[in-house]
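structure for this input, please:
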Amino acid sequence: MADAIDLPRNEDGIVAALGILKQRFGETFHTGQSMREQHGHTTTWIRNQPPDAVVFARSTEEVAEVVKVCAAHKVPVIAYGTGTSLEGHVNAPAGGVCIDLTEMNQVIAVHSEDLDCVVQPGVTRKQLNTHLRDQGLFFPIDPGANASLGGMAATRASGTNAVRYGTMKDNVLSLQIVLPSGEVIRTASRAKKSSAGYDLTRLIVGAEGTLGIITELTLKLQGIPEAISSARCSFDTMDAACQAVMATIQHGIPVARIELLDDMSVRAANAYSGLELPVTPLLLLEFHGSEASVAEQAELFGNIVEELDSKGFEWTTRAEDRSKLWQARHDMYWASLALRPGAKGISTDICVPISRLAECVTATQAKAKELNLLAPIVGHVGDGNFHALPLIDMDDESEISRAETFVAWLNDMAISMEGTCTGEHGIGQGKKSYLLQELGGAVDVMVAVKAAVDPDNIMNPGKIIG
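Prediction:
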């Protein structure tokens, strides 16, 4: 498996830093074993590597204070949001201090006339959208889990709405960050565009906490659509479902969401969420706009799938029907685990050009079958991104080995198709070995940036390139 590599520890520095931080932060400073393991938690198969201490920060000033102490003693610092990342991002391979940002959870300002807002990093996407609802606004990025917005920016998160609204990199206007020195900077203004200098905002978005800690975000907002309709459509084959996706995108239909479930995932959703869908490949879609435009979009999609021998095409504007379908989609991780009780779900994702989607998905299914793995597939396929979830008996060495082979093969295939080994999960620890294969000499530039900004490698070491 993609095991966590232990890095050299600065034992004297850790002891000195923890002594100072304990005296300064008192009851918000923790060294208990269970608390530390919780903050080294990883939702994949990478070994837990807990920090030496956890500090619950309540302000940018407190984050900066912790970082300054750690910088003075060359002690690692790891930021923590909600712990929903999937590639070992919050592990502490060299020990150090975890800064938990969950108590920095205030919506600082909403500028409804400018369609933007300013939030602290511990605000979750659901919390923000609840806050915005009475103003007719929403934040569209939806990775499924109720992740923190700071964590979503750090991992360049995406999700079901990305096909229309983009990813985190497209929806963050500005960031306030604490650098490895403890200095606080802002990466940009609230202006919707700027030609002023390097784009530091996009450098930090996706840096996974290796260049600094995000303590404030300025985000783009959208108006809640006048009308929303959802559609579902089943297909006899995975190839036909993927062909429908490609045709929909190539015809320019402005779908807000277009999600793929293979037959195993549909079976799991039926059992877990009480649905009665045909157990064949399924597309779930959502259309946003005026009442006339969402009806037109659904009709155009219906014309496309009719030519691909689809079955069971239905669309609705009823909120309760839409909510039931999309809740089932968001519950897919837990539904899939129920296919094999006691198994560990190893969630991995890739993204390929949309023209290669059908070939890639069907090859993935064939590879899982060849290796005798139960690996349901779901995907945000409007942008060529999908997830496979091998369900593994972690006491079976042979099965673990086959899962390793499967994940490696999947990453290699995506890269060979001019795609990426990770569409939205990030690199973390789990996919470090594929970064050079995918980006070549660009990795040297990343190494140079990291060395310039964080010469002592205290910011989330062991992740991406460290």
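
contacts and neighbour counts: CA atoms only from here.
OK.

around the closest residue in space to residue 103 that isn't next to it in sequence, how many other residues sit close by?
Leaving out its chain neighbours, the residue that sits closest to residue 103 by Cα to Cα, 6 or more residues apart in numbering is residue 58, at 5.6 Å. Using other Cα atoms under 10 Å, residue 58 has 18 neighbouring residues.

one more to line up against the first:
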Amino acid sequence: MNAALPGSHLSPRLEPRAVPPALLEALKLRFGGQFSQAAAVREQHGRDESAFSVPPPDAVVFAQSTQDVSDAVQLAAQFKVPVIPFGVGSSLEGHLLAVQGGISLDVSRMNQVLAINAEDLTVTVQPGVTRTQLNAAVKSTGLFFPIDPGADATLGGMTATRASGTNAVRFGTMRENVLALEVVTASGEVIRTGTRAKKSSAGYDLTRLMVGSEGTLGIMTEITVKLYPLPEAVMAAIVSFDSLADAVNTTIQIIQMGVPIARCELLDATTVRIVNTYAKLNLREGAMLLMEFHGSPAGVQEQVEMVQALADENHGHAFEWAKTPEERTRLWTARHNAYFAGVQSVPGCKAITTDACVPISRLAEALLVSVEEAQASGIPYFMVGHVGDGNFHMGYLIDPSNAQERDTAEALNHKLVARALALGGTCTGEHGVGLHKMGFLVDETGAGAVAMMRAIKNALDPDNILNPGKIFALS
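Modelled structure (predicted):
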């Protein structure tokens, strides 16, 4: 592989640019109380859930409208100063860190649900709307938005990173669920991409270009996404296995048989123990699949019977059912909190997380060896997986002041990614590249593809002011 040596991923290249006093004065004049240089505010906007330590931005602007975003970008562009979008700070890959200094543009106050078009199964929101807020807003229509990353992230951040979650096996990722965007470009111009129509062949697909661009090509100010009918019947279940291999093989067989399962999540025994402690549960401490079934009552029952038979063939233990909404909420809340449970299990630690995704037929090869390597390393870890679509996460829990632990964790990550790429997979299934995966991008896509990405970036953002230093280096 051409990726940087272990350890170097956690030392991003810092190239701070001077922020002229004239720009700060102009921002203060334009935004008043929406502008801050307070140390506490800057510190809050200079950290996320990643293991990186980077100086905070020079200032923060709290945008409340598309015009605010446009004006902030226009002012920054005059001085060629970076602008870094900020939602709720849930990035695991350092997306929102100001590695070249500049202005953090906080869009969390842009949190309006603008238009619910229930007849067309679409909704348009501002970027600061969170997935929980969105589903509360559309619940009365009998519809829901299925994409659910572990954190209650904003739709802006989810779109920028091409996020997914536990429902991706049934409903896809943000890539498949974003229909249209309003975007502020590097010059401050406001453009629209896509429509609410089911299909279009009009020109380049700029919506797909922006989805997953991590704030490097434009700042999203409106997002139109698909909605889905709430299922008539829902059942959730957990089933334990004596071996991780049996749990993984069950998953592969479920997908290959075409069972339309809505969720299929995997925790290994170590992670179940961590989640039990954190969430005060009493789950059996073995490899575990957490599953959810949607459809008509008869359809759900058919799915359940097929999955039960497959689990039995792979030495699964008795199913435990979560039938009521309250039981299901408790179960999935525990799963969504697995990351935070892991971090709290080792006081003072930082988590170095992986995000590999492989074809479902190669899942066992990728996942089982990765867990064995983590166990042999002596580094505390957790493992969770959206295994229905071949995506799994290792979280290596390190002392951030211990260079040897950091290097060991990065070496594990390096081997895991190399294995995933060799199996036809990707270094990042849903978290995005950010800072942490930059060293793997050429290995995955090839130098020619990265050169094309650089050409697009240079064409749309010639002064490199939009979230610079992410995805790839320009030189």
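
that older thread, contacting residues around the aligned partner of the residue nearest to residue 103 of structure 1 in structure 2?
Here residue 58 of structure 1 is matched to residue 64 in structure 2, going by TM-score structural alignment. Shown in contact with residue 64 of structure 2 (Cα atoms under 8 Å, 6 or more residues apart in numbering): 107, 109, 110.

aligned partner of the first one in structure 1?
Think residue 107 of structure 2. Counting by TM-score structural alignment, residue 107 of structure 2 lines up with residue 101 in structure 1.

if I pick its match, what's in contact with it?
56, 57, 58, 79, 80, 81, 121, 122.

at 10 Å instead, please
55-60, 63, 79-82, 120-123, 148, 150-151, 213-215 (Cα atoms under 10 Å, 6 or more residues apart in numbering).

wait, residue 300 of structure 1 touches residue 231, no?
No: at 11.8 Å, residue 300 of structure 1 does not count as touching residue 231 under the criterion of Cα atoms under 10 Å.

who has more neighbours, those two?
Using other Cα under 10 Å, the more surrounded residue of residue 300 of structure 1 and residue 231 is residue 231, with 22 against 14.

which residue lines up with that one in structure 2?
Using TM-score structural alignment, the equivalent of residue 231 of structure 1 in structure 2 is residue 237.

for the helix or strand hosting its match, packing partners?
Element membership for residue 237 of structure 2, per DSSP states H and E: strand 233-241. Packing contacts for strand 233-241 of structure 2, counted by 3 or more Cα pairs under 10 Å, 6 or more residues apart in numbering; DSSP states H and E, involve helix 244-256, strand 263-267, strand 287-295, helix 297-313, strand 320-322, helix 325-336.

mean shift between it and structure 1?
On superposition with structure 1, the average gap between strand 233-241 of structure 2 and its aligned counterparts reaches 0.7 Å (mean Cα distance after the TM-score superposition for structure 1).

how far off strand 263-267 does that strand point, in degrees?
Using axes from the mean of the first three to the mean of the last three Cα atoms, to 10 degrees, the inter-axis angle of strand 233-241 of structure 2 relative to strand 263-267 is 20 degrees.

residues near residue 404 of structure 2, how many?
13.
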